Structures are given as C-alpha cells and as structure tokens.
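Trainee: got a predicted model here, sequence first, then my questions.
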Amino acid sequence: MRVTHASQHASTPDKVVEILASEAYNLDVERHREGVIETRFEVVSRTPEHVVLRLRTSEHGRTKTGGIDRGRVLHSTTESEVDLRGRVVTWRYGTEDGSRVQLSGTLRVEQAPGGSQVVQSVNIEVSIPLIGGQIAKLIGREMEKSLPETAKALDRHLR
C-alpha cells in the first residue's frame, strides 16, 4: 500500500532539504509520534552532496487494531539518505525484532510558485497471511493523519 501527501512551503528547495536533514527537525517529528518514549539522532556520514542519518527510537508496541500497547516496548531504527543536490530523502523503518511490517518512503522537494513543494510517499508492506492487507490499510490511515503533521513540523523549522 502507498500513501502520498504534498505540502507547500514558503522557502527555497535548498533550505527545505537542509531542514529535512537536520537533527532538530527529525527529533521534533519523532517526539510527536504517538507511543514514542525516546529517540536518538546520529549522522552516519556527510559529504557536500549526501547525508546519511539514523534515528534509534524506543516506542510502545501496537495492538492488532492499531492502539498503543504500553506493556510492550519496541526498538526501531529509521535510516535516511538525503541527496542534497537532487533534493530527495529516501528512508526505511524497521524494528529490531524483524517485524513483518516494513515501512519505507521518499520526500521529494520541488521548486513551486512561492517556494517549494514537498511530496511525501510512504510504502507499507505487511507480510502476515490473511490479515496483512487489513493491517496495511490501518497503518495507511494513520500515516494519512500523520503526514500533514510532519509538514507542519517542517514549517515550524523553516521560520
């Protein structure tokens, strides 16, 4: 399943991609996700054209219906590759238990009238027989709610 969201920002594409690669923005987005306990940010590598980021997060698990399971803690890693010249962020999320839920996506920053447009795409794969499609749809609905919030976080950091 794929979820997409486009947002407009009154800033240059280069400034937007710079913020997308920043510690402050990434920690802000993670801290606002439901169920997050703690997040650590690391720059794995940086060149003038390319940045590799890693977020390690402790978060409460989810129930099969999408609720928060406060009795279970998962440790997840999100790795992001930021192409500063191409203005594309590619990311992959996974949990230490090798979860059957795989999330990945891109953020593409494009020139737009008055500034920039960011197009976010999230791919959701759930490899659970019989109910995987239903779980993917549930996750997709949650992502549809959260993507506009990440756009608001970006605007906060562009000010």
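Mentor: Yep, it's here. Just so it is clear, the structure is predicted and the values come from calculations on it, not from any experiment. Residues are numbered from 1 along each chain as shown.

Trainee: for the rest of this, base every contact and every neighbour count on C-alpha atoms.
Mentor: Will do.

Trainee: let me see the contact set for the nearest residue to His157 once chain neighbours are set aside.
Mentor: Excluding its sequence neighbours, the residue lying closest to His157 (Cα to Cα, 6 or more residues apart in numbering) is Tyr25, at 6.5 Å. By Cα atoms under 8 Å, 6 or more residues apart in numbering, the contact list for Tyr25 reads 19, 153-154, 157.

Trainee: which residue, neighbours along the chain excluded, lies closest to Glu144?
Mentor: Among residues not flanking Glu144 along the chain, Val3 sits closest, at 6.7 Å (Cα to Cα, 6+ apart).

Trainee: next, the one to line up against it:
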Amino acid sequence: MSRTYETTVRLAATPARALEIMTSEAFHVARDTVQGAIDVRVVPLERDDARLRYEVHTTRYARGLTGENRSQTESSVTTYEWDLAACTAVWTFAGEHGPRVTVDGTVAIVPDGEGAVVRDTFRVDVKVPLVGGQAERLVISEMKKGFEKYVRVLEEQVAQG
C-alpha cells in the first residue's frame, strides 16, 4: 500500500518564470543543499521545444531510524521529465534501498491571477512486509519537514528576479 502527500505553493511569478526556476540547476542545488545534501549535480539528458529530461544526483549523509549517520553517505538519483508547454513534470527517485522503495511524483505549475501555483504530489511505496506502512509514514513525515525549506528556496529564487 502506498502513501501520497500533496502540497500547494503560491508564487509571485508567472508560470513561465516558475518553470524556468524549477528546471534550473541553481534551484535543484539550492533545494537539495538546504535539505542536507553534501553534493548535488544536475545531469542534462534531453531537451527539445516540448520536453526536458534531466537527472539530479545527490549525496547526503546516511539516515536511519535514529537519525543522521555522518560516517556513511548515500547516493540517489531523481529523474525529471517536463512537458514544457503544459508546465508539468513527472519524477522518479532511485536511492540506496533499490526496488523495495518506490518514491515518485508529479509537479504542475498553473496560472493564479498574476502569479502561479505549484502543485506537487509525492507517492511512497515501501515493499517490506510488516514495516512497510511505518516506513512510508516516516518518509512522508521527512518530506513534510523539508517542505518549508523547499518553499523558502522557491521564494528566494523568485525574489532574485
């Protein structure tokens, strides 16, 4: 059984500007760094007038049920595929836990008066008998904690013009 978490952020930016920010290397580096990453690299895969695909490679200190373990690191790759005309994306996360843990989601940027609304959906599915549901709740809880930092980075990027 998977768990889903949805967020909405209102921005003082047009959808085109919000898309420009959210597909920039600077945004991904700032967002992941403020959330504890020790290394972030954006790797372009494909771009044309309609579509943009790229990966965000992140290294952070290992996390366990007792918190952060600075003696070990974990690497992950998040792959984004944007429909540029629709201002929507799908993304998938691949981390240290392999196929036992699926984390993916969507992003939609829609007009809102003179600004834009960013709607994010996160889905977590942990395929471990007995503890999967508890692990899903823990992952969603961590995502919720990181949401304020995500919003702050978005707003700072908008303010930079």
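Mentor: Structure received. Everything quoted here is computed from the prediction, not taken from an experiment.

Trainee: what's the farthest-apart pair in the contacts of Tyr25 of the first structure?
Mentor: Farthest apart among these by Cα to Cα are Ile19 and Ala153. That separation is 10.2 Å.

Trainee: in the helix ranked longest in the first structure, what counts as buried?
Mentor: Using DSSP state H, we find that the single longest helix of the first structure is helix 132-158. Within helix 132-158 of the first structure, the residues that count as buried by 16 or more other Cα atoms under 10 Å are 133, 135-137, 139-140, 143, 146-147, 150-151, 153-155, 158.

Trainee: contacts only, for the residue nearest to Ala50 of the second structure when sequence neighbours are not counted.
Mentor: Counting by Cα to Cα, 6+ apart, the nearest residue to Ala50 of the second structure once its immediate chain neighbours are dropped is Leu84, at 5.4 Å. With contact taken as Cα under 8 Å, 6+ apart, Leu84 of the second structure is in contact with 19, 49-52.

Trainee: ok, and the most crowded of those residues?
Mentor: For the contacts of Leu84 of the second structure, the largest neighbour count, defined by other Cα atoms under 10 Å, is 21 neighbours, found at Leu19.

Trainee: can you find the partner of that one in the first structure?
Mentor: Leu19 of the second structure maps onto Val17 in the first structure, with residues paired by TM-score structural alignment.

Trainee: can you tell me the SS state at that match?
Mentor: helix (DSSP: H, G, I helix; E, B strand; the rest coil).
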